[in-house]
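Undergrad: just to be clear, the model below is a prediction. Sequence and coordinates:
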Amino acid sequence: MTPADDFPTAPVLLYDGVCGVCNSAVRTILRHDRRGTLLFAALDSDFARETIARHPELAGADTAVFVRDAGRPSETAYLRSTALLQVAAYLGGWWRLTLTAYVIPRVARDWLYERFATVRYRIGGRHDTCPIPTADVRNRFLDSAYG
């Protein structure tokens, strides 16, 4: 295993890199991230594959994944609606209002998430490849192709 020093200290959001809705969400997060530290990796990136290998429950997952403490013994991966709520908590400010959704049972939140996920390409389109981030935020994407 790679030493923990080789892993990012900031949280990482794994997302569907070819999904138009997902890419729009990433751009929105980048605009609202006051700390400027949240990192991103497409689900088909090396970083995501390594993370998924450490978490068997993520195998075959085609969903947002919020990763805290990547590569450390305390590494935690949050899926689906909980991943999005973790992003909201990270962003802080008025985004924290969405945390009231925690009163909805996870199974119901995830059911709604999955219903939306099944139509996301029809709503936001699908890219042939993962769009390349702009130079000013490229360092926040964990993919060697962008470096």
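TA: Happy to help now that I have it. Just so you know, these numbers come straight off a predicted model, no measurement behind them.

Undergrad: for the rest of this, base every contact and every neighbour count on C-alpha atoms.
TA: Fine.

Undergrad: list the contacts for R122?
TA: Listed by Cα atoms under 8 Å, 6 or more residues apart in numbering, R122 has no contact partners.

Undergrad: helix or strand for it, which one?
TA: Here R122 sits within helix 120-124, counting by DSSP states H and E.

Undergrad: pull out the buried residues from that helix.
TA: For helix 120-124, burial by neighbour count (16 or more other Cα atoms under 10 Å) applies to R120, Y121.

Undergrad: what's the answer for stretch 33-42, then?
TA: D33, L38, L39, F40, A41, A42.

Undergrad: narrow these to those in strands?
TA: L39, F40, A41, A42 (DSSP state E).

Undergrad: out of these, which is nearest to A4?
TA: Proximity of those to A4 (Cα to Cα) peaks at L39, which lies at 16.3 Å.

Undergrad: coming back round to it: reformat the ones in strands among the buried residues of stretch 33-42 as TSV; add distance to G125.
TA: TSV is the format used below for these (distance: Cα to Cα, whole Å):
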residue	distance to G125
L39	23
F40	20
A41	19
A42	16
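
Undergrad: between those residues, which is nearest R96?
TA: Distance to R96 across those (Cα to Cα) is lowest for L39, with 19.2 Å.

Undergrad: right, and the closest one touches Y15 too?
TA: No. Here L39 does not reach Y15: they are 10.9 Å apart, not a contact under Cα atoms under 8 Å.

Undergrad: any shared contact partners between those two?
TA: By Cα under 8 Å, 6+ apart, no residue touches both L39 and Y15.

Undergrad: which stretches in this protein count as helices?
TA: Along the chain, counting by DSSP state H, helices occupy 20-32, 46-54, 80-91, 106-117, 120-124.

Undergrad: on that earlier part again, now flag whichever of the buried residues of stretch 33-42 is closest to N23.
TA: Looking at the buried residues of stretch 33-42 and their distance to N23, the nearest is A42, at 9.7 Å (Cα to Cα).

Undergrad: second structure follows, compare the two:
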Amino acid sequence: MGFAIGGSVKLLCGLPHTTQTQSQANCSNSMALLLPPSAAVGRFSSTVSSLRPRKLNNTFATLSQTWSEEANWVEATSSFFDQDKRPIMLFDGVCNLCNGGVKFVRDNDRNKTIRYEPLQSEAGKMLLRRSGRAPDDISSVVLVENDRSYIKSEAVLKIMEYIDFPFPQLAFLVQFVPLFIKDFAYDNVANNRYTIFGRSESCEI
């Protein structure tokens, strides 16, 4: 359930991948921030080059480089959406709460509108980079669409919009709660998920 450029490529859980660890191999049925196109990045870089003072110039140059890297990862992971436009839910593969959440979503997704991929897999790490996040950041569920990604409480609400009644309606109501309150609640659960719910040695999905 991972993906790598070059090397031996196989197909598992709907995504191309190289040989994985045992924990990743146990997974099955798997498989953002709005990113600027490369042309826009180039125009942004040209504008930045004329700014003064130098410190401000360097700051924007760093931002431009970061966006350019994200655009490159969009291209590198484009094959994940070439034949299948369904969004991909990235989750912590060894978290009991997260595995339970994936099972719940899958059981309430009769039309199979969502794919799943552990954050720890190679494909998961690439999709994290596509979303502008560090490849080892497993602090939040991430929902990756073809042109955008969602994290924390926004990811949860977006997932609810995709699955069966009554969850889209519940998501509509919860969206009126201020984001900082929703993310505060999300972070409190996420930061204590191993303590409260435990963890497993391998991905159970």
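TA: On my side now, so go ahead. Bear in mind the structure is a predicted one, so any value in this text is a computation, not a measurement.

Undergrad: by how much does the helix holding R122 of structure 1 deviate from structure 2 on average?
TA: By mean Cα distance after the TM-score superposition for structure 1, the fitted helix 120-124 of structure 1 averages 1.9 Å away from its aligned residues in structure 2.

Undergrad: which stretch of structure 2 lines up against that helix?
TA: Alignment of helix 120-124 of structure 1 against structure 2: residues 193-197, by TM-score structural alignment.

Undergrad: what's the answer for stretch 12-29 of structure 1, then?
TA: With TM-score structural alignment as the criterion, stretch 12-29 of structure 1 aligns to 88-105.

Undergrad: pretty sure Y116 of structure 2 is touching D92, no?
TA: No. With contact defined as Cα under 8 Å, Y116 of structure 2 does not reach D92; the gap is 10.6 Å.

Undergrad: ok, back up a step: now do the match of stretch 12-29 of structure 1: distance from first to last residue.
TA: Using Cα to Cα, to the nearest Å, one end of stretch 88-105 of structure 2 lies 12 Å from the other.

Undergrad: what are the buried residues along that stretch?
TA: Buried residues in stretch 88-105 of structure 2 (16+ other Cα under 10 Å): 88-99, 102, 105.

Undergrad: and the nearest residue to S38 of structure 2 once chain neighbours are set aside, how far is that from V94 of structure 2?
TA: In this structure, S38 of structure 2 finds its nearest non-sequential neighbour in A71, 6.2 Å apart by Cα to Cα, 6 or more residues apart in numbering. Using Cα to Cα, we find A71 of structure 2 at a distance of 29 Å from V94 of structure 2.

Undergrad: try V156 of structure 2
TA: 19 Å.

Undergrad: repeat that for S200 of structure 2.
TA: Taken as Cα to Cα, the span from S200 of structure 2 to V94 of structure 2 is 5 Å.

Undergrad: how about V142 of structure 2?
TA: From V142 of structure 2 to V94 of structure 2 the distance is 15 Å (Cα to Cα).

Undergrad: try T47 of structure 2
TA: T47 of structure 2 is 45 Å from V94 of structure 2, by Cα to Cα.

Undergrad: what's the answer for V174 of structure 2, then?
TA: Taking Cα to Cα as the measure, V174 of structure 2 falls 28 Å from V94 of structure 2.

Undergrad: now R86 of structure 2
TA: R86 of structure 2 is 24 Å from V94 of structure 2, by Cα to Cα.

Undergrad: how about N192 of structure 2?
TA: From N192 of structure 2 to V94 of structure 2 the distance is 14 Å (Cα to Cα).

Undergrad: got it, and R106 of structure 2?
TA: 17 Å.

Undergrad: how about the counterpart of S131 of structure 2 in structure 1, what does it touch?
TA: When structure 1 is aligned by TM-score structural alignment, S131 of structure 2 is paired with H55. Shown in contact with H55 of structure 1 (Cα under 8 Å, 6+ apart): A77.

Undergrad: kindly report the same for the one 4 residues further on.
TA: Going by Cα under 8 Å, 6+ apart, A59 of structure 1 touches I52, A53.

Undergrad: what do you get if the cut-off is 7 Å, keeping everything else the same?
TA: I52 (Cα atoms under 7 Å, 6 or more residues apart in numbering).

Undergrad: now do the one 10 residues further on
TA: For D69 of structure 1, the set of contacting residues under the criterion of Cα under 7 Å, 6+ apart consists of T9, P11, E75, T76.

Undergrad: who wins for neighbours among these?
TA: Highest neighbour count within the contacts of D69 of structure 1, by other Cα atoms under 10 Å: P11, with 21 neighbours.
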